[in-house]
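In: Would you be able to build a 3D model of this:
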Amino acid sequence: MDTNIFDFLIIISGVYLIYTAIVMKTTGKITGGAIVSKDVDVDNIRDKEGFIRYMFPKSLFMGILTCIIGLFGIVSTRFNGPSYLSLVAVGCFMVILILFAISSSRARKMFIDE
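Out: Sure thing, here's the model as predicted:
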């Protein structure tokens, strides 16, 4: 079995993003690093509830998509799927990642920056 270790790392990062989004939604605690950068003081966010409402569905979707891409890579490698499918999946993932980064930047302007 010739599975790429990066596929497992992708899945782990997706699970962490899902976990962070759920913790943010259920406890109201925003942790730095996954959803906001570490240089942001989460205690100084102007509208935490608004930030959570805005970023929770996007973070959850991004985490689920990340896990799916990692699983797709493992399955594709295991069953010798065509390599172009992996490239298409990674391309779609990159587009979603860019959209997530744009959403995160908008959330920072709307809820964090003064």
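In: drop to CA atoms for contacts and neighbour counts, all remaining ones
Out: Fine.
In: Let me know the next secondary structure element after the helix ranked longest in the chain.
Out: In the chain, taking DSSP state H as the definition, the longest helix is helix 48-78. In the C-terminal direction, the helix or strand that comes right after helix 48-78 (DSSP states H and E) is helix 83-107.
In: Which elements pack onto that following helix?
Out: Identification of packing neighbours for helix 83-107 by 3 or more C-alpha pairs under 8 Å, 6 or more residues apart in numbering; DSSP states H and E yields helix 48-78.
In: Buried ones in the helix it packs on, by neighbour count?
Out: By neighbour count, with 16 or more other C-alpha atoms under 10 Å as the criterion, the buried positions of helix 48-78 are 48, 51-52, 54-56, 58-74, 76-77.
In: And this one, please, so the two structures can be compared:
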Amino acid sequence: MDIYSFVDYFIIIAGGYLIYLTIQMRRTGEIRQNGLLSKGIDLNKAPDPAGFIRVMTPWYFSFGTAIIVCGILSVYINRFGGPQVIAVASYMVMFVFVVVFAYISVKAQNKYLKR
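Out: Purely as a prediction, here's the structure:
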């Protein structure tokens, strides 16, 4: 196993963990500070955590799924061969997902969790 495969497996696990945190957030109605939020957010003073959960659940789930798909695609290409340009393209798409997701997440945190 080379370093790229290790990173790909780590990416898949991170996507799965994000989906797990999303399901827990939706089920319990509690937001995990360490996995889903920026530092400096005080949930005890948050004006509308339920609104944040409602708005961000589909985004978290979609982002976790996209990460898993990109990771699986890259593992498949690295393990069984195939055009590396597809693996590189999947990383580029994942980078765009990360940037868009970070923007949406920070915007929602500012709207629903900060005073």
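In: Overlay them and tell me the TM-score.
Out: The TM-score (TM-score structural alignment, normalised by the length of structure 1) is 0.92; 114 aligned residues with a C-alpha RMSD of 1.4 Å.
In: circling back to that earlier point, what's the average distance of the longest helix of structure 1 to structure 2?
Out: Helix 48-78 of structure 1, aligned to structure 2 and superposed, deviates on average by 0.7 Å (mean C-alpha distance after the TM-score superposition for structure 1).
In: next one: that helix to chain centre, how far?
Out: Between the centre of helix 48-78 of structure 1 and the centre of its chain there are 5 Å (C-alpha atoms, centre = their mean, to the nearest Å).
In: what's it packed up against?
Out: Contacts of helix 48-78 of structure 1 with other secondary structure elements, assessed using 3+ C-alpha pairs under 8 Å, 6+ apart, are made with helix 5-27, helix 83-107.
In: Just name the most buried of the ones you listed.
Out: The densest packing among the helices and strands packed on helix 48-78 of structure 1, expressed as mean neighbour count by mean count of other C-alpha atoms under 10 Å, is seen in helix 5-27 with a mean of 17.
In: what about that one, how far off from structure 2?
Out: In the superposition with structure 2, the average deviation recorded for helix 5-27 of structure 1 is 0.5 Å (mean C-alpha distance after the TM-score superposition for structure 1).
In: Now do the contacts for the closest residue to Asp47 of structure 1 other than its chain neighbours.
Out: Leaving aside its sequence neighbours, Asp47 of structure 1 sits nearest to Phe111 (C-alpha to C-alpha, 6 or more residues apart in numbering; 5.5 Å). Residues in contact with Phe111 of structure 1, defined by C-alpha atoms under 8 Å, 6 or more residues apart in numbering, are 45-48, 50-51.
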